[in-house]
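Visitor: I'd like to go over a predicted model; first the sequence, then the structure.
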Amino acid sequence: MKALLFMETDGEKVLGGSLELISAAKALDAEKTALIVGSRVAADTVAALGVPVIFIDTAVDCDTVTEVLSQMVKEQNPNIVLLSNTVMAKDVAPRIAARIGLGCVSDVIEIKKDDGKVIYTRPAYGGTVLEHIEVEGTAVVTVRSGSFSKPEEGSKAAVTEKKVEIPVGVIKAKIIDKVKEISEAVNLEEAEIIVSGGRGMGNAENFKFVEELANVLGGVVGATRPPIEDGWISRAHQVGQSGKIVTPKLYIACGISGATQHTSGMSGSNYIVAINKDEEAPIFEIADVSIVGNVTEILPVMIQEMKKVKEEAK
């Protein structure tokens, strides 16, 4: 099996979600080739992980990336084309599939082999169910960030630079300005520490304890759907099937009961601490440390103790 990985960059370094594609391909025991456009630094980074890289410096936007990736798919003839589920990928993936006549699966959170067949799992109906999809022939697949681990280092592979001619007629849109959204500053997928709050925090004032603990620990704030719908924090912080799937080293769940829609987005965390007054809360089934009690009384104590530890460490 051959896999072509489109490794998206921010103009210089590879996006974390794209790096996870290496682990996704490894799970299928596929022969991997990465395609990187525009950043030679990023190409060298991926090659250092043991993945052969095709580097092209002529693509900069959705139109040109679609053309370049389409040409590489025809040339490489892979069994699967993997992209991280970014804004660009959501635009590019279906265009490539339609142009070449391939299957397309979006927002995949799991890929596995079953009797020689590749099964793609993705959330549906707002994350309330999971559907398993099989594609006949080559599939273009976007993978949700946080679904796979970051790759380990490997022996250095080669970087092959190629020139691709892009016809003038390919470019349909011209970018004249970019506005950075606040959600881009909330990097849940790559955070090593996440402190999340749920409905059990009670109100917006109490939710500030979650934000303060995250700040003390040098982590990022997460949330379940209720706090977001009540306006305590922006949707960019949502963790779960309808939000971000995360795999931090430490995940602290504050006032979160543990509904499947949320736990499916954070159960891959290395270490989980859960605080809830209900000793039968489902979140305790996956927690490494379970604290039964009033979260608004426990968090101030945790914050104070963490501050003491940090002060002593100076």
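Guide: That came through fine. Numbers count the residues shown, from 1 in each chain.
Visitor: when you work out contacts or count neighbours from here on, use the C-alpha atoms and nothing else.
Guide: OK.
Visitor: what helix or strand is residue 140 located in?
Guide: Using DSSP states H and E, residue 140 sits within strand 139-143.
Visitor: can you map out the helices along the chain?
Guide: Secondary structure of the chain (DSSP state H): helices located at 16-27, 40-47, 62-76, 87-100, 204-217, 225-229, 260-263, 295-313.
Visitor: returning to that earlier point: what angle do the strand holding residue 140 and helix 87-100 make?
Guide: If you take axes from the mean of the first three to the mean of the last three CA atoms, to 10 degrees, strand 139-143 sits at 170 degrees to helix 87-100.
Visitor: show me what strand 139-143 is packed against.
Guide: Counting contacts by 3 or more CA pairs under 8 Å, 6 or more residues apart in numbering; DSSP states H and E, strand 139-143 packs against strand 80-84, helix 87-100, strand 103-108.
Visitor: just checking, residue 307 touches residue 214?
Guide: No - Residue 307 sits out of contact with residue 214 when judged by CA atoms under 8 Å, with a separation of 11.6 Å.
Visitor: out of the two, which sits in the busier spot?
Guide: residue 214 (20 against 15; other CA atoms under 10 Å).
Visitor: tell me who's in contact with that one.
Guide: Contacts for residue 214 (CA atoms under 8 Å, 6 or more residues apart in numbering) come out as 193-195, 220-221.
Visitor: how about these in CSV, adding neighbour count and distance to residue 296?
Guide: Shown next, in CSV, are these (neighbours: other CA atoms under 10 Å; distance: CA to CA, whole Å):
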residue, neighbour count, distance to residue 296
193, 22, 20
194, 32, 18
195, 24, 14
220, 24, 19
221, 26, 16
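Visitor: among those residues, which lie within strands?
Guide: 193-195, 220-221 (DSSP state E).
Visitor: okay, those in CSV with distance to residue 277 next?
Guide: Shown next, in CSV, are these (distance: CA to CA, whole Å):
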residue, distance to residue 277
193, 23
194, 20
195, 17
220, 23
221, 21
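Visitor: structure B:
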Amino acid sequence: MGNILIIAEEREGTLRKVSYELVTVANEIAKGLGGAVEAFVIGNNVGACAEALAKTGVAKVYCADSPALAHFAPEVFAATLADAIRKAAPSVVLMPATGLGKELGAQVAAKLDWGVVTDCITFQVEGGALIFKRPVYAGKAMATIKAKTLPVIASFRPNIFPPAPAESAAAPIEKVEVAAITPRAQVIEKVKKEAVDVDLAEAKVVVSGGRGAKDANGFVQIREIAKMLGAAVGASRAAVDAGWIDYSTQVGQTGKTVAPQLYIALGISGAIQHLAGMSSSKVIVAVNKDPDAPIFQAADYGIVADMFEVMPVLKEELKKVLAEK
């Protein structure tokens, strides 16, 4: 049986939290299938990322570090990763179910002629076979997918599993050569997106709005509260479908899974699909005028009131608290 290889993801020289979460998944799979856990990181100036991975208990870290990888070029990244996988010969490759991870996973699977399972939220090892579960039909059902043969590639959603803790002992780091491929597209300029919102998947505090926001103007007030808290803005599917806010903010089985220290739900009823995307939050505060709203079953603190009555009071209290700091 081969090893378990996790593909880490970095952003501006820092590992994303999902990379550490994949180490946790790999450790659990290794208990059932055997083999060691190894890691791979790719990018430009990612030496510090490789060193951080080396202290998570993995047996080895493969590192492809080159100025040629400064910008994401799918064909170069995929070819480099595929070559590294051929040499490492793992039985399972784990990737983050992010935009980058999904694109790379599909291309690498095609190059290697492997099976690929995407957007997984859980798994089990049964009789030497890997069985994955992933949401389907807009989160209304769960699909069970069995990998009858190995090797296989699987991508897992962020914020489902706890991140692997750091260990004192560091694993060896092996340099990987970058594939000698000229990208078909050339990056002329890279413009950083205006930092309007905090990254939803990485945020420690999330303020989300739902149907109770009534329209896009309701989210203007939600953004004001989020800015005061240094929080990310989230939304229910109802708000996104209504066109009040971009899909990138959607929390739930058909959006993003979050696990912040604090989750504030404003005007969200709490459909099961939404709850599945935020139930791992440490503290949940819900505001809804319907006392029977399902969100209150998941909340640590609940306020039965119209969100538009609560938000002005909340902003005033936040101003007082922030003024004292």
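Guide: Ah, there it is. Note that the structure is a prediction, hence the values are computed from the model and not measured.
Visitor: could you tell me the TM-score of the two chains?
Guide: After superposition, the two chains reach a TM-score (TM-score structural alignment, normalised by the length of the first structure) of 0.89; 311 aligned residues with a CA RMSD of 2.4 Å.
Visitor: just to revisit the earlier point, just the helices and strands packed on strand 139-143 of the first structure: most buried one?
Guide: Most buried of those, by mean neighbour count (mean count of other CA atoms under 10 Å): strand 80-84, with a mean of 27.
Visitor: what span of the second structure is it aligned with?
Guide: On the basis of TM-score structural alignment, strand 80-84 of the first structure is assigned to residues 92-96 in the second structure.
Visitor: can you list the residues that contact that stretch?
Guide: Contacts to stretch 92-96 of the second structure, defined as CA under 8 Å, 6+ apart, come from residues 2-9, 18-19, 22, 26, 101-102, 105, 150-158.
Visitor: mind redoing it with 7 Å?
Guide: Contacts with stretch 92-96 of the second structure, where a contact means CA atoms under 7 Å, 6 or more residues apart in numbering, come from 3-7, 18, 22, 101, 151-158.
Visitor: just to check, residue 161 of the second structure is in contact with residue 20?
Guide: No - contact criterion CA atoms under 7 Å: residue 161 of the second structure and residue 20 do not qualify, at 9.1 Å.
Visitor: higher neighbour count, these two?
Guide: residue 20 (24 against 19).
Visitor: may I see the buried residues of stretch 269-282 of the second structure?
Guide: 269-270, 273-281 (16 or more other CA atoms under 10 Å).
Visitor: and which of the residues you listed is nearest to residue 254 of the second structure?
Guide: Among these, residue 273 lies closest to residue 254 of the second structure (CA to CA), at 7.6 Å.
Visitor: what's the spacing between that closest one and residue 145 of the second structure?
Guide: Distance of residue 273 of the second structure to residue 145 of the second structure, given as CA to CA, to the nearest Å: 20 Å.
Visitor: can you check residue 93 of the second structure too?
Guide: 16 Å.
Visitor: got it, and residue 274 of the second structure?
Guide: 23 Å.
Visitor: just checking, residue 106 of the first structure touches residue 140?
Guide: No - if you go by CA under 7 Å, residue 106 of the first structure and residue 140 don't touch, sitting 8.3 Å apart.
Visitor: could you find the counterpart of residue 81 of the second structure in the first structure?
Guide: In the first structure, residue 81 of the second structure lands on residue 69 (TM-score structural alignment).
Visitor: quick one: contacts for that match?
Guide: By CA under 7 Å, 6+ apart, residue 69 of the first structure has no neighbours at all.
Visitor: any idea how far residue 36 of the first structure is from it?
Guide: 10 Å.
Visitor: same deal with residue 3 of the first structure?
Guide: Counting by CA to CA - residue 3 of the first structure and residue 36 of the first structure are separated by 14 Å.
Visitor: then residue 103 of the first structure?
Guide: Where residue 36 of the first structure is concerned, residue 103 of the first structure sits at a distance of 22 Å (CA to CA).
Visitor: what of residue 212 of the first structure?
Guide: For residue 212 of the first structure relative to residue 36 of the first structure (CA to CA), the value is 39 Å.
Visitor: who has more neighbours, those two?
Guide: Higher neighbour count among residue 212 of the first structure and residue 36: residue 36, with 28 against 17, using other CA under 10 Å.
Visitor: that one maps to what in the second structure?
Guide: So, by TM-score structural alignment, residue 36 of the first structure is matched to residue 41.
Visitor: list the contacts of the closest residue to residue 116 of the second structure other than its chain neighbours.
Guide: Nearest residue to residue 116 of the second structure in three dimensions, chain neighbours excluded: residue 153, at 4.6 Å (CA to CA, 6 or more residues apart in numbering). Residues counted as contacts of residue 153 of the second structure (CA under 7 Å, 6+ apart) are 92-94, 109, 115-117.
Visitor: give me the number of residues near residue 283 of the second structure?
Guide: Neighbours around residue 283 of the second structure, by other CA under 10 Å: 17.
Visitor: alignment lookup: it to the first structure.
Guide: By TM-score structural alignment, residue 283 of the second structure lines up with residue 271 in the first structure.
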